[in-house]
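Asker: Okay, predicted coordinates and the sequence, questions at the end:
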Amino acid sequence: MGIGTGVVLIVLGAILEFAWTGNIPYVDDDVLGTILMVAGVLTIVLVIIVNAQRSRTKNVQETRYRGQ
């Protein structure tokens, strides 16, 4: 998952929360929209945290030669 996935979740949640006038059986549309928006925000936050941790790590490559 990336930042794009979080943005898509936020957009879908906002559509269900504010613009959708239909009715999905057995599901409250407003609650589903809120859940999707919160999931999108959490996804973006987690991606930023993981990327920040990756940038702090160092990869060291050690090459050893046999002396002759």
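Answerer: All right, it came through fine.
Asker: C-alpha from now on. contacts and neighbour counts both.
Answerer: Noted.
Asker: report the longest helix in the protein, please.
Answerer: Looking across the chain with DSSP state H, the single longest helix is helix 29-56.
Asker: Put this next to the previous one:
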Amino acid sequence: MGIGGCIILIGVGAIVTFATDWHVSGVNLPLAGLIMMAVGLIGLVSYVSILKRRRVEPPSPGAPVIEIDDRSRPYR
């Protein structure tokens, strides 16, 4: 579930909780909407934290490049 799916889940949960007055026997719709919003929020936070960890900054252009020449090493 990506960022878009999490945002949609939060939106649908908010609509079910606050904007409807349906009554379904056996289902507490406001609670179901709150659960959907919580799951969407947890998914969004976890997705963003994983995305933040994956982002690796490239070295600056002025950084020296170290190359190891394997030909100068003796064989063991």
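Answerer: Arrived safely, thanks for sending. Worth saying up front: this structure is predicted, and the values here are computed from it rather than measured.
Asker: Against N28 of the second structure, how distant is M36 of the second structure?
Answerer: Going from M36 of the second structure to N28 of the second structure by CA to CA, to the nearest Å gives 12 Å.
Asker: When these two are compared, which one has more neighbours?
Answerer: Per other CA atoms under 10 Å, whichever of M36 of the second structure and N28 has more neighbours is M36, with 22 against 12.
Asker: Could you find the closest non-adjacent residue to the more buried one?
Answerer: Once flanking residues are discounted, M36 of the second structure sits nearest to G13: 4.9 Å by CA to CA, 6 or more residues apart in numbering.
Asker: number of nearby residues for the one you found?
Answerer: G13 of the second structure, neighbours per other CA under 10 Å, totals 24.
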